[in-house]
Every structure is written in C-alpha cells, then in structure tokens.
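*Asks:* Following is a predicted model, sequence given first.
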Amino acid sequence: MAKTRTLHVYSYEKDGSTLYYVTFYCKQWDGTNKKIKKMGFTRQADAARYEQDYRDRLAGSPAMTFAALCDRFLDDYRHHVRESTYLTTRNLLVTYLFPAFGDKTLTELTPVMIREWQNRFISSRHYQPTTLSKIHASLVITLNYACKYFGLAKNPATIAGGMGSQRPAHDMQYWTREQFARFILSGLKPEYIAMFSTLFWTGCRSGECLALTAGDIDLEQGIMGINKTMTKTEHGYIVGPPKTAHSRRKVSLPRPLVMILADWIRRTDARSNDRLFTRDRTTYAAALKQHAQQVGLSAIRLHDLRHSHASMLINLGTPPKVYKNAWAMRRYK
C-alpha cells in the first residue's frame, strides 16, 4: 500500500525495494486540469523535484502544441510587420509546418526530428532552394518566439541548421540598354511603355511603381518621389508605406522618361492623387513576357527590370554611393 511521504509524493514497494512516485493535478496551457503521475524514483527528493520542474516548464507553456504556438505567434506577429510579410509567413506555416508539427508539443520537437523533416523536403526535389530557406526561416522565428515568451529552453530548428539558400540558384536576369530598346519598340501600348520605362530607368520596385501618382512626378525638375508602395493583403491590393524607411527617396529622371511620363499623364488626364498605373501586377508581367518573346528576348520578371537598371549603372562605372540612393539598398554585392 502506498504511503504518503510529502505532499503529492508516495512510496511503494517493488522487488523488495522502496521506490517513490509523484501524482498531482496541473492546469495546462489550454485551461484544462490534467492529472500527472510519474513513478520509479529511487529518492523522495527526486520525485518532488519532478513536480516542481514540471510546473516551472508549464508556466512558460513549452507543453503547448506547435499549432497552438503558431496561433499565438501569428496573432502577435501581424502587429509588428507589413501585412504582406504576415500573409507570406502565415501561408508557409499553414502549408508546410502545420502538417508536419501541428500536433507535436514544443517539448517533443527535437533537432533530429526537424533534420529528418528537412531531409524529406530536400530529397523530394519539389522545392526551389529559396523556398526551402523561407520555410526554415518561418520555423526558426516561430520557435524563437516560444523561446522568448513561453519558456522553450533552446530552439531545435536553429540547432538542426538551415536548408536551401536565400539566393536563387540561377544567375540574375537582366536586359542591356540595347535589349530594352528593342523591347520598348515592340508595339506596346502607351501605358506599358510608361510602366516598363519607369521600372528600367529608375530601378524602382514594381510595387513602388504601381503606387505612383501624378503628384509624385515633378516634370519640370525631372524628379520622381517614392514614398509608398502597392502590396497585396487579405482584402486585395492596397497602397501603404514603402518597404523600409530608407525606401523613401527622390530619383532623378532621364529626359526621355520625363517625356514618356508627361505624355502618359496627358493621355490619362491624371490629377495629383491619381495613380498612373492601375492594372494589377499580373497583367503587366504577362505583357512583359509576351512582347519579349515577340522580339526574341529572354523572358524576365518585372523585378528583373530593377536588376537591369543596376547592371546598366554598374557598366557605366557609376560609383555605388550614387546609385545606392536610387536603388534604396543598404548593401551591394
């Protein structure tokens, strides 16, 4: 018969030896009371310490499931990042991480478990290195949140190491000035000429270009102000602050681009707060691909026109300090 030694700790006989077990009720992270029982201690103090350690861990909630952690993390994360960043991270968690780890408690997640999961992803060869890197980064920041706020001792994803690469496996795509000239004379509509010329000659991001208004263009001074961007949210596309504070800048416009934008503003009769380019990003990307093929050029993305601008400046021998402002980048490789 079990004998009480201290609160919640009891002794029992087994094979002629006196052993100890501890049993207690403890409120879980989800509010329910759970009965905990652990047997086989050779010392009374070890059994009592087990209960204390268990309660200490639960106070930080490392016993919650990964799915529950993600709910808490995403609810907090959305208040600290751009909505597009939040949506991308949420999509990665729901699509790739919930199925693998959703029902696991944080204490069950080990570096070995995560490493084996990574190896399955890598060996499947269904994902680009950049995609693998983003999936792993989402797991790391989620578990970092658990380490900081919910008592997880170490981040098993960090210990496991990364997968994939932050840089695309293919070379950066770009057009030369000569190739862009062939493209722009391929029979494009005036709107597309204005859009693609702005991307190529200023190096602005596609979201920044989509958010441009007539008031952002100073035709007399040949200056374009970039102070906002177009991003995709749960409620569609919205205009909001630029990617970073450093992204707010003024860019000098070459004379041909001033003339192109002046013509487009005149055609649309755009007022100060009217957006110059009102189609969605997909439509512009399709036109870029279609007309590139018509003149025998390799298809590139809208963002690659930004690469083309940088390549042009570098080939012209432009000092990095000069084009750093136009590109709104802090580092150059």
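*Replies:* That came through, no problem. Numbers count the residues shown, from 1 in each chain.

*Asks:* For the rest of this, base every contact and every neighbour count on C-alpha atoms.
*Replies:* Will do.

*Asks:* For the chain, which segments count as strands?
*Replies:* 3-6, 9-14, 17-27, 33-41, 217-218, 223-226, 229-233, 236-240, 249-252 (DSSP state E).

*Asks:* What is the fourth one packed up against?
*Replies:* Based on contacts counted as 3 or more C-alpha pairs under 8 Å, 6 or more residues apart in numbering; DSSP states H and E, the elements that strand 33-41 packs against are strand 17-27.

*Asks:* Show me what the strand it packs on is packed up against.
*Replies:* Using 3+ C-alpha pairs under 8 Å, 6+ apart: strand 17-27 touches strand 9-14, strand 33-41, helix 44-59.

*Asks:* mind putting these in TSV, distance to Ala181 and mean neighbour count included?
*Replies:* Below are the helices and strands packed on strand 17-27 laid out as TSV (distance: least, C-alpha to C-alpha, whole Å; neighbours: other C-alpha atoms under 10 Å):
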stretch	distance to Ala181	mean neighbour count
strand 9-14	83	17
strand 33-41	71	13
helix 44-59	65	16
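
*Asks:* Alongside the first one, take a look at this:
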Amino acid sequence: MSRRANGEGSKPVKRKDGRWAVSLRYIDPDGLAKRSTVYGKTAKEAREKAEEARRRVKRSQPPKDSRVVLGAFVEEWVASTLAVSDRKASTKAMYATLARKHVVDSDLGRSALDRVTPRKVEAWVADLRKKGLSESTVRSTYTVLRAVLDTAVRDRALGENPAAVVRRPKVTTKEANYLTVDEVETVLDAAEGSRYAPLFRLLVNTGMRRGEALALRWSDVDLTNRTLRVRGTLAREHGQLVVTEPKTAKSKRTLFLTDESVEVLHAMRERQRVERAEAGSMWVETGFVFTTEFGQPSDPRNALRAFKAATSRAGIAGAGLHTLRHSAASVLLAKGVPLKVVSEILGHSSTAITGDVYGHVSPDVAAEAMRTLSTALSA
C-alpha cells in the first residue's frame, strides 16, 4: 500500500459509541509527524470535517482548534507571554488584572478555545459595556483578549484569531479640561509654602507630565543654555518609585526654559544645598531635581495631594496636576503657536492627538478669527 500524503486521512470508521471517525496524519510546520482524529454523527459529516482539517493543514494551521478552556489559557499567557514581554511593569500589571477580572471571570472565559467565535467576542464586549465600564477600560480589555488569542494562533492552538475580525471598541476623545491664566495664578498663589509649589510652576511653564518632571535629574538640566531633557517618567511600581521609559518615543525631547523655569530650578538647587547640609549623613544623593528633605525622589501621589489642597483653597474644583499641562497647551494654541510645535513640546506621538485633546478655542480667540476672516474678504 502506498504511503498517504501529508494531511490525507483514513476512511471513515464507525466507533462503538455510534460516531464516525477519520484519522489524519500530517507533518506540522516544525517538521514533526502528528496525528489528529475528527468525528461526526455520520460518515459524511466525518469526511467533511476531515476535508476541512486537510485545508487547515495546507494553510499551516492546526487541523482543529484546541479545546483548552480560554480562562486557563489566559492564566498561562499572563505567567509566560505577558511576563516576558517588553511592556512596562505597570502595563503588565494592568493587563493581568483586566485579563483575570474581565476575561477569565466571564462566560467567554469559561468557553473552550474552539468555541470562541467573533459573535461571542462581540457579546462579551457588549457585556463589558453593560457592567458600566469606561470606554477606555473596554478597549484595553479587548486589546488584552486579542493579544491572548494572537498567542493561541502562534502556538497553533487556534487557526485564526476570532477577535481580529471584531471592530475594536472606540473611545470618544474628550477635550482636556484647562484653567485660564488667572485661575492658574490663583492656584499657584494658593500653593505657596507647599513643598511642591516649584513643581507646579515648572509644570505649567513647560507642559511636562507630572512623572516626567519628577524623573528629572540635575544631569538633565542645563541652566547655562536654558534647556532640559525629558528622558523618563517616575512612577510607583510594586511599591517602589522607579524611572521608566517615557510614554511614547517622542516623549523623549529637549525643552527650552523660560525665565520663570530657570528661576524655579535655581531655587530648587539652593533648597537642596540647604537640606543636604541639614540632613548630614541621612542625605541620600539620588541626583533628582525634586526630592524629599533627605534626597529621595518625591512621590507623585504626595504631589497630587498637595495640588488638590491648593485647588481646594483656591475654590477651583475638578483640576488635577495634568490640568496644568493642559493649561500650558491651551495658552500656546490660543497665542497662535503652530499645532506641530505644541505637539513637540508636549511630547505627543502625533499632531492628531494634540488636535483631538486640545480642540477647544476660547470665545475671544474664535471671535478674533472671524473678524480676521471678515476683514480679509472685504478688503
């Protein structure tokens, strides 16, 4: 008898349980000889399933999808694929939480991989929305599921990713909340006396993110040439304050310092000189610009608490430290600074993001623009 070709199956055989079975021998993409068996209620059904299995083998896919439960596969993904990825530690922690809370603990998560279909993924997304989760959380959780199923395809547990054909949940872009120039001064005045007042002034004068400013080291600052380099972001991970890579590739940037910013940084250097002398042997030299009284990096949470206290004294509600960044961007745009320049100052990955987040235009600026248009047309 001649040897059967790759993917060729046996003739349907009726089993004792009444089902019909067809066995296939094939060589997987790694060159290993494998066997797979498909079943049907009738000989015809078994042959049809065998034919589909052959087509999948020819596409270098597994002859049939795995019956491993999705939730179990997710747990393995968290412990292996996610753990060794080059994502930030904070992102890994967030993805692991989303995976366990919204994928493993769901009807979809209790389904076998071969039962996960695009329609079931869509129903799962609808359930996430019914729970009242934010748009960004729904999209992030979908991103996690898609990454998990991509791994299943890579590992040949699935032939195709059923989530890949499901439209990615959208997030409605909201314009950033910002303060007027007068409100900024009111808040900064209310913060005077706080250890974090210099940080607030630097943020609003540079448009930096909180973590970027707190990650600054004196080696990043050139007061002679009035520049500073943004090279990282300070955040708390696993209970420790660490400097990680910036949010985007374009977040690494050089900023030019205004007179106000130079004054702030000179004051910070002098304050550190005094505190270093007072702390004596208890001082820890870390090189950070913003530190505790003993030289350790400042905690972002403490900075936020201090800012909230200042806004409360100023009678301004709903403002956070990011509001200072938004306020700086709004002033730049209102003064006619080109969108591309503002985008580079803020470290956005594209001008589209800048335009979406800072699409607002003050009534005065809009009115002046219309007057300019009218003058030009009537000239």
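*Replies:* Right, received. Where do you want to start? Just so you know, these numbers come straight off a predicted model, no measurement behind them.

*Asks:* could you dump the helices and strands packed on strand 17-27 of the first structure to a markdown table with distance to Ala68 of the first structure?
*Replies:* Shown next, in a markdown table, are these (distance: least, C-alpha to C-alpha, whole Å):
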| stretch | distance to Ala68 of the first structure |
| --- | --- |
| strand 9-14 | 32 |
| strand 33-41 | 17 |
| helix 44-59 | 14 |
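
*Asks:* I'd like the distance between the residue nearest the centre of the second structure and Ser85 of the second structure.
*Replies:* For the second structure, the residue lying nearest the average C-alpha position, counting by C-alpha atoms, centre = their mean, turns out to be Thr91 (6.6 Å). Thr91 of the second structure is 10 Å from Ser85 of the second structure, where distance means C-alpha to C-alpha, to the nearest Å.

*Asks:* before we move on, the earlier item: export the strands of the first structure to a markdown table and tack on distance to Arg120 of the first structure?
*Replies:* Shown next, in a markdown table, are the strands of the first structure (distance: least, C-alpha to C-alpha, whole Å):
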| stretch | distance to Arg120 of the first structure |
| --- | --- |
| strand 3-6 | 49 |
| strand 9-14 | 44 |
| strand 17-27 | 37 |
| strand 33-41 | 35 |
| strand 217-218 | 51 |
| strand 223-226 | 44 |
| strand 229-233 | 31 |
| strand 236-240 | 35 |
| strand 249-252 | 44 |
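
*Asks:* Ok, which of the ones you listed comes nearest Glu191 of the first structure?
*Replies:* Nearest to Glu191 of the first structure among those is strand 217-218; the distance by C-alpha to C-alpha comes to 15.7 Å.

*Asks:* what's the closest one aligned against in the second structure?
*Replies:* The alignment of strand 217-218 of the first structure onto the second structure (TM-score structural alignment) spans residues 221-222.

*Asks:* mean per-residue distance, the matching stretch to the first structure?
*Replies:* Superposed on the first structure, stretch 221-222 of the second structure shows a mean distance to its aligned partners of 1.9 Å (mean C-alpha distance after the TM-score superposition for the first structure).

*Asks:* For the lengthiest helix in the first structure, which residues meet the burial criterion?
*Replies:* When the first structure is parsed with DSSP state H, its longest helix is helix 129-149. Using 16 or more other C-alpha atoms under 10 Å as the test for burial, helix 129-149 of the first structure gives 129-147.

*Asks:* Same question for stretch 189-196 of the first structure.
*Replies:* Quick answer for stretch 189-196 of the first structure (16+ other C-alpha under 10 Å): 191-196.

*Asks:* what's that stretch in contact with?
*Replies:* Applying C-alpha atoms under 8 Å, 6 or more residues apart in numbering, the external contacts of stretch 189-196 of the first structure come out as 184, 209, 257, 260-261, 264, 277, 284, 287, 305.

*Asks:* same deal with stretch 301-321 of the first structure?
*Replies:* With C-alpha under 8 Å, 6+ apart, stretch 301-321 of the first structure has contacts from 172-177, 196, 199-206, 284-285, 288-289, 323, 327, 332.

*Asks:* same thing but at 6 Å, please
*Replies:* 173-175, 199-200, 203, 285 (C-alpha atoms under 6 Å, 6 or more residues apart in numbering).

*Asks:* which residues in the second structure does that stretch align to?
*Replies:* Going by TM-score structural alignment: stretch 301-321 of the first structure matches residues 320-340.

*Asks:* For the residue mapped onto Lys289 of the first structure from the second structure, give its distance to Ala176 of the second structure.
*Replies:* In the second structure, the residue matched to Lys289 of the first structure (TM-score structural alignment) is Lys308. Lys308 of the second structure is 18 Å from Ala176 of the second structure, where distance means C-alpha to C-alpha.

*Asks:* So between the two, which is more surrounded?
*Replies:* Neighbour totals were compared for Lys308 of the second structure and Ala176, and Lys308 leads with 20 against 17 (other C-alpha atoms under 10 Å).

*Asks:* And that one, how close does it get to Gly318 of the second structure?
*Replies:* 9 Å.

*Asks:* Ok, Val337 of the second structure next?
*Replies:* For Val337 of the second structure relative to Gly318 of the second structure (C-alpha to C-alpha), the value is 27 Å.

*Asks:* And for Gly336 of the second structure?
*Replies:* 27 Å.

*Asks:* same question, Thr117 of the second structure
*Replies:* Thr117 of the second structure is 42 Å from Gly318 of the second structure, by C-alpha to C-alpha.

*Asks:* Have a look at these two and say which one is more surrounded.
*Replies:* Thr117 (16 against 10).

*Asks:* Looking at the first structure, name the residue matched to the more buried one.
*Replies:* So Thr117 of the second structure corresponds to Thr110, using TM-score structural alignment.

*Asks:* residues in contact with that match?
*Replies:* Pro156.

*Asks:* now Ile141 of the first structure
*Replies:* Contacts of Ile141 of the first structure by C-alpha under 6 Å, 6+ apart: none found.

*Asks:* mind running it again at 10 Å?
*Replies:* Counting by C-alpha atoms under 10 Å, 6 or more residues apart in numbering, Ile141 of the first structure touches 73, 77, 89, 147, 155, 157-158.

*Asks:* and what of Trp20 of the second structure?
*Replies:* 11-14, 38-47.

*Asks:* Filter the residues you listed down to the ones also in contact in the first structure.
*Replies:* Compared against the first structure with both residues aligned by TM-score structural alignment, their matches' C-alpha atoms under 10 Å, the contacts of Trp20 of the second structure retain 11-14, 39-46.

*Asks:* Would you point out the most distant pair within the residues you listed?
*Replies:* Across those (C-alpha to C-alpha), the longest gap, 14.7 Å, separates Lys11 and Lys41.
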